[in-house]
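Novice: got a predicted structure plus its sequence, pasted below:
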Amino acid sequence: MAKQDKPAKKAKGPAIDIGIGEKDRKALAQGLSVLLADSYTLYLMTHNFHWNVTGPQFNGLHMMFMGQYTEQWNALDDIAERIRALGFPAPGTYRQFAGLATFSEVEGVPSADDMLRHLVRAQEATARTARALLPLADKADDQPTADIATQRLAVHEKTAWMLRSMLEH
């Protein structure tokens, strides 16, 4: 699923007794960490494309990318704070994100259509990551994580559909 990274270390402090055992909390935190890495990488890709898009679709894509990266930015806190609520540190460096993300950054400045293609793949990858959290959340009876995964899955599937629609000429 994701590139390997060092295992998350348990946060220090009082014992956590929220009705989810440590093993399940750790698995959920690791899955959420991959979702956070995918989400941050997607945010950065979308913001980069917003800055660098050119061509006849400039205005429409520039505005659409701004809406997408803003939505993505706002989701990051919910994901990271859920990791913290489960008792683990959230990844927060480019190195950690690069090691956890299920897709890579884009080098250079692609054409507008290639930007759309990259974003479709990144949205779909992030949707798959969110979907992979659902069985873990179900097994642990963790509704807050399931809620986050479900919301993110819906956003990424819809956004991928909208981006794919722009490529149908």
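Specialist: Yes, it's here. Residues are numbered from 1 along each chain as shown.
Novice: hey, let's count contacts and neighbours off CA atoms from now on
Specialist: Fine.
Novice: which of the helices or strands spans the residue nearest to the spatial centre of the chain?
Specialist: Geometric centre of the chain, nearest residue: residue 39, 2.2 Å, by C-alpha atoms, centre = their mean. Per DSSP states H and E, residue 39 falls inside helix 22-52.
Novice: between the following helix or strand past that helix and helix 22-52, how big is the angle?
Specialist: Using DSSP H and E, the helix or strand that directly follows helix 22-52 along the chain is helix 58-85. Note on geometry: by axes from the mean of the first three to the mean of the last three C-alpha atoms, to 10 degrees, helix 58-85 and helix 22-52 are set 160 degrees apart in direction.
Novice: packing partners of helix 58-85?
Specialist: Helix 58-85 is packed against helix 22-52, helix 143-166, with contacts defined by 3 or more C-alpha pairs under 8 Å, 6 or more residues apart in numbering; DSSP states H and E.
Novice: most tightly packed of these?
Specialist: Across these, the average number of neighbours (mean count of other C-alpha atoms under 10 Å) peaks for helix 22-52, which reaches a mean of 23.
Novice: elements contacting it?
Specialist: helix 58-85, helix 94-100, helix 112-139.
Novice: ok, back up a step: residues contacting the residue nearest to the centre of the chain?
Specialist: 72, 76, 126 (C-alpha atoms under 8 Å, 6 or more residues apart in numbering).
Novice: for residue 109, same thing?
Specialist: Contacts of residue 109 by C-alpha under 8 Å, 6+ apart are 49, 52.
Novice: okay, one more to line up with it:
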Amino acid sequence: MAKKSKTESAPAPASKSVSKKSASVNIGISDKNRAAVANDLQILLADESLLYAKTRNFHWNVEGPHFGPLHKLFEAQYTELAEVIDSIAERIRKVGHYAVGTLSGFLNLARLLEHNGEGDGTDRDMIQALLDDHETIIREMRNTIDRADDTYKDAGTADFLTGLMEQHETMAWMLRAHLA
């Protein structure tokens, strides 16, 4: 899957199954629909993992007059993202598939771009990069929620994703406030 810019995203790949099925699951959702949901969740897991690493990188490398508050903000956000990542992986397991858990797997699936520099850019650049990624995830989640509910008949995943989307909206708001 080709990498997209931080403000551009691609829909989940329809033809490539990235989820490995586990034991038989009978939760009222067809195998085909559970596989499609798991694939969407795998891509989200990859995006979240990339955003976690980027946020942690910025926490370690932020400098300047706003170091203290930004160091704490980035730490709070990567801590929250760690919980989000775990909950997505667990949701993948609940629908009967194994979660991707390797860095190469995440990089292969992620729609977000990795940040390779240390200490390049200003604190405002860091905030803007994180804000762009959160907003990309929010937009993608809206599409994934609709697919989960309407196409795949998985209200549980749709509800789960709605809660995660609200967490991202809050994190984006906090970042946006620092840019005002």
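Specialist: Looks like it arrived, so ask away. Owing to the predicted nature of the structure, the values given are computational and were not obtained by experimental measurement.
Novice: could you get me the TM-score between them?
Specialist: Scored against TM-score structural alignment, normalised by the length of structure 1, the superposed chains reach a TM-score of 0.90; 167 aligned residues with a C-alpha RMSD of 1.8 Å.
Novice: related to what we said a few turns ago, which one of the contacts of residue 39 of structure 1 sits closest to residue 62 of structure 1?
Specialist: Using C-alpha to C-alpha, residue 72 comes nearest to residue 62 of structure 1 of the contacts of residue 39 of structure 1, at 15.3 Å.
Novice: now check structure 2 for the residue matching the closest one.
Specialist: In structure 2, residue 72 of structure 1 lines up with residue 81, judged by TM-score structural alignment.
Novice: then residue 81 of structure 1?
Specialist: Under the alignment (TM-score structural alignment), residue 81 of structure 1 pairs with residue 90 in structure 2.
Novice: what is the burial count for the closest residue in space to that match that isn't next to it in sequence?
Specialist: Spatial nearest neighbour of residue 90 of structure 2, chain neighbours left out: residue 99 (7.9 Å); criterion: C-alpha to C-alpha, 6 or more residues apart in numbering. Neighbour count of residue 99 of structure 2, defined by other C-alpha atoms under 10 Å: 23.
Novice: try the one 5 residues further on
Specialist: Residue crowding around residue 104 of structure 2 was assessed by other C-alpha under 10 Å; the count is 11.
Novice: again, but for residue 30 of structure 2
Specialist: 14.
Novice: that one matches what in structure 1?
Specialist: Residue 30 of structure 2 maps onto residue 21 in structure 1, by TM-score structural alignment.
Novice: ok, now how distant is its match from residue 7 of structure 1?
Specialist: 17 Å (C-alpha to C-alpha, to the nearest Å).
Novice: centroid-wise, who is the farthest residue in structure 2?
Specialist: Residue farthest from the centre of structure 2, counting by C-alpha atoms, centre = their mean, is residue 65 at 29.6 Å.
Novice: where's the equivalent of that one over in structure 1 relative to residue 32 of structure 1, distance?
Specialist: Counting by TM-score structural alignment, residue 65 of structure 2 lines up with residue 56 in structure 1. Separation of residue 56 of structure 1 from residue 32 of structure 1 (C-alpha to C-alpha) stands at 38 Å.
Novice: cool, and residue 8 of structure 1?
Specialist: According to C-alpha to C-alpha, residue 8 of structure 1 and residue 32 of structure 1 sit 11 Å apart.
Novice: before we move on, what about residue 17 of structure 1?
Specialist: Relative to residue 32 of structure 1, and taking C-alpha to C-alpha, residue 17 of structure 1 is found at 19 Å.
Novice: repeat for residue 75 of structure 1
Specialist: Counting by C-alpha to C-alpha - residue 75 of structure 1 and residue 32 of structure 1 are separated by 12 Å.
Novice: next one: residue 84 of structure 1
Specialist: For residue 84 of structure 1 relative to residue 32 of structure 1 (C-alpha to C-alpha), the value is 10 Å.
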